[in-house]
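A.B. asks: 3D model of this:
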Amino acid sequence: MKVKHLLAGAALAALCTTAAAAQEVTLRLAHWLPPTHPVQTLGIEPWIASLKEASGGRIDVQIFPAQQLGAAPDHYDMARDGIADITYTNPGYQAGRFPIYSLIEIPFHMDNAPRGAKAMHEWYAPLAETEMSDVMFCMANPHDPGTFHSKAPILEPGDVSGLNVRPAHATMARFVSMLGGGPVQVPAPEAREAIANGAADAMTFPWNSIWIFGIDSELKQHLDMPFYVSAQLMLINKDTYNGMADDLKAVLDSHCTPEWSQKFSEGWAENEASGRDKALAEGSGHTVNVPTEEQVQMWKEAAAPLVDTWKSEAGADAEAIYQGYLDALDANDARF
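C.D. replies: You can find the predicted model right below:
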């Protein structure tokens, strides 16, 4: 009888092992962009296809775009709470919540999105546990460096004074305030409405997003100076990850690397850069304003206090963390 029980136990264990090995999962991925946005078509969809291939079809991902599962600022909490298994999150939509992360929002640091994504991943992944411990960090995805787009020309910091500006994130909102402007903080999907109804006179945005969100009919003056980025993060619910079979975890791990952050960011960066060419095209009705070297220096000096403010808010290790970011940018040839 004991032998039979042992054999039955062994058979059950083998059955469980086989079932675990054959586990299939469908993950819910939420983001707040239109489904036609290059982040989905050139980043998310190829990433999902690679996950599916690497798992032999056992990992599938269902996409919920355009804030279907929640508002853009809520996507971090949606990953934490399991409303979605994976979320594409802009931490800059929640001012002050992620002080270490906000370093990447300070102008004049990153000059290349794909290489910058790899640098950011290498720098931030070990730090994410300190301020994002209730989710799993997967990837970083900065956009191609953006600039000011406005109704009237903006060429130097003083031109922002008195304007209402839709900033890309909390750090840019602070910068606008420092320059004497009024921040109008709305997520990207709501930016056009803010411009069209007169609530904002200008905005900070990457180039082609002006066309993607239909803002090109409202803002026709552009500052030709790539000086800031907004970096989104791909985050995963911890319970979802922990509930996956070990071999599927390994597949997901292999798609949450610095190299994947770079690859994920390439298509969007190229697409955003094309917006500048649209503005420069003859007959476009748009004006691309090129600042002088003196004006560029004025912008750099105006932004410099943001670093000191960041250090005062980031904690005791701020100097080392800051140097680590610069080192990562240098190592990946992504420093401004």
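
A.B. asks: Only C-alpha atoms from now on, for both contacts and neighbour counts.
C.D. replies: Fine.

A.B. asks: How far does stretch 290-297 sit from its chain's centre?
C.D. replies: Remark: stretch 290-297 is offset 28 Å from the chain centroid, using C-alpha atoms, centre = their mean, to the nearest Å.

A.B. asks: Number of residues surrounding residue 127?
C.D. replies: 16 (other C-alpha atoms under 10 Å).

A.B. asks: same question, residue 166
C.D. replies: Per other C-alpha under 10 Å, the neighbour tally for residue 166 reads 30.

A.B. asks: would you list every one of the helices in the stretch 201-336 of the chain?
C.D. replies: For the stretch 201-336 of the chain, applying DSSP state H, counting those that start in this stretch gives helices covering 209-212, 238-242, 246-253, 258-280, 293-303, 305-314, 318-331.

A.B. asks: Quickly compare those helices and say which is most buried.
C.D. replies: Most buried of the helices of the stretch 201-336 of the chain by mean neighbour count (mean count of other C-alpha atoms under 10 Å) is helix 258-280; its value is a mean of 21.

A.B. asks: Sequence B follows; please return its structure for comparison with A:
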Amino acid sequence: MRRLGYACFGWFVVAFCLLFLAGPVRSDEKVVKLRYATFSPPMSGLAALSDQWCKEVEKRSNGKVKISFHPGGSLAPANQSYEAAVRGITDISLSATQWTAGRFPMSELIHLPLGVKSAFQGTNLINAWFKEFKPKEFDDTKVLYLFASGPSHFMTLKQLSSINDLKGLKIRAAGDTSKIVAAMGAVPVSVPIGDAYEAFQRGICEGVLLSAETLKSFRWGDLLRGLQINDGIGAVNALMVVMNKKKWDSLPPDIQKIIEEVSQEWIERTGKGWDEIDKEATEYGESKGLKVVRISKEEESVTAQKVKPLLDAYVGNMKNLGLPGEETLKFAIDYIKAHP
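C.D. replies: So this is what the prediction gives:
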């Protein structure tokens, strides 16, 4: 009986040791917890793409990375989202370069009326440009990937048939977009993107110059009734997903590799995805009464002449800053021609 007791006790000790050895996670396998902030509304297509990025990183890390996703500006307001990543308020941030005036001078190239025809084309352009010129303006964060919005359109409370109808209209615009608005004879109005819906309701703004995606993500399609497609503008917004530098440097090499691999894949996925989102949002707007008008080739040519001074001004401003404005503009124009 005593021998049986010793045997049972022995098996218990062995089992306990096995459980102890298998249970705790080694110190070098601690879960990395990251926070991801974006301005995109929770139910928007862009937020979905960002959330999918988070889930893919978690999946490939086999649970070594956990990312808490914070859409809708809940962790950092849109115009403070880049600085939030710099200061470590968030670990990862999705932001737009034009929300911080003067901070990304070379990136202003992407906002110019270059004649970009899709988010996919614009996304490939901005990443090719970044690889070619390696602008130092991003050096205070780790850039995970860049992408572009779909082409910006004038979307208005009333239907417009001609570019002449824009004259005097109060158009919500931010950063470099306001220069295009003014060049077309409209009046730029600075309103935070999250407040634009109310601004339309109250008549503070009579329209906006942005991609069609916003018709659905911000529900502007409930109010706006006109959308002008004007390839004479073809301006897109430059967006970025960046990480706090200290946080990036603290990550194990295998985790860094996973994040970079997923980010590289998300360049194409986001560019193509945005074009699909624009299409769906336009259809949403049309279901609410939006009328889409493509302006004539003659008016496209007039538009190109109206906005050309903005291209010249960019080159001049970059020259004053000692930056290669002429080279970057030529690079962009040549790239668009070679990759229609």
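
A.B. asks: still on that earlier bit, minimum distance to residue 9 of structure 1: which of the helices of the stretch 201-336 of structure 1 has it?
C.D. replies: Relative to residue 9 of structure 1, the nearest member of the helices of the stretch 201-336 of structure 1 by C-alpha to C-alpha is helix 246-253, separated by 22.0 Å.

A.B. asks: which residues are in contact with that closest one?
C.D. replies: With contacts defined as C-alpha atoms under 8 Å, 6 or more residues apart in numbering, helix 246-253 of structure 1 is touched by 21, 51, 54, 55, 58, 59, 138, 241, 242.

A.B. asks: Buried only: go through these for me.
C.D. replies: In those, burial by neighbour count holds for 51, 54, 55, 58, 59, 138, 241, counting by 16 or more other C-alpha atoms under 10 Å.

A.B. asks: Out of those, name the ones that lie in helices.
C.D. replies: Judged by DSSP state H, those include 51, 54, 241 as members of helices.

A.B. asks: list the contacts for the first one?
C.D. replies: What that stands for is residue 51 of structure 1. By C-alpha under 8 Å, 6+ apart, the residues touching residue 51 of structure 1 are 59, 60, 251, 252, 255.

A.B. asks: ok, the residues you listed vs residue 207 of structure 1, which is closest?
C.D. replies: Closest approach between the contacts of residue 51 of structure 1 and residue 207 of structure 1, by C-alpha to C-alpha: residue 255, at 28.0 Å.

A.B. asks: Against residue 212 of structure 2, how distant is the residue mapped onto the closest one from structure 2?
C.D. replies: Matched to structure 2 by TM-score structural alignment, residue 255 of structure 1 sits across from residue 262. As for residue 262 of structure 2, its distance to residue 212 of structure 2 is 27 Å (criterion: C-alpha to C-alpha, to the nearest Å).

A.B. asks: What of residue 51 of structure 2?
C.D. replies: Using C-alpha to C-alpha, one gets 21 Å for the distance from residue 51 of structure 2 to residue 212 of structure 2.

A.B. asks: before we move on, back to that, test my guess that the match of residue 255 of structure 1 contacts residue 56.
C.D. replies: Yes: using C-alpha atoms under 8 Å, residue 262 of structure 2 is in contact with residue 56, at 7.1 Å.

A.B. asks: circling back to that earlier point, next, give me the two most distant ones among the contacts of helix 246-253 of structure 1.
C.D. replies: Longest span within those, C-alpha to C-alpha: 21 and 138, 23.2 Å.

A.B. asks: sorry, back to before: next, count neighbours for the match of residue 255 of structure 1.
C.D. replies: Neighbour tally, residue 262 of structure 2, other C-alpha under 10 Å: 17.

A.B. asks: Which residue, other than its chain neighbours, is closest to the residue most central in space within structure 1?
C.D. replies: Closest to where the C-alpha atoms of structure 1 average out (C-alpha atoms, centre = their mean) is residue 232, at 1.2 Å. Spatial nearest neighbour of residue 232 of structure 1, excluding adjacent residues (C-alpha to C-alpha, 6 or more residues apart in numbering): residue 90 at 4.5 Å.

A.B. asks: Tell me the counterpart of that neighbour in structure 2.
C.D. replies: In structure 2, the residue paired with residue 90 of structure 1 is residue 96, using TM-score structural alignment.

A.B. asks: now swap in residue 230 of structure 1 and tell me
C.D. replies: Under the alignment (TM-score structural alignment), residue 230 of structure 1 pairs with residue 237 in structure 2.

A.B. asks: Please report how far residue 316 of structure 1 lies from residue 322 of structure 1.
C.D. replies: 11 Å.
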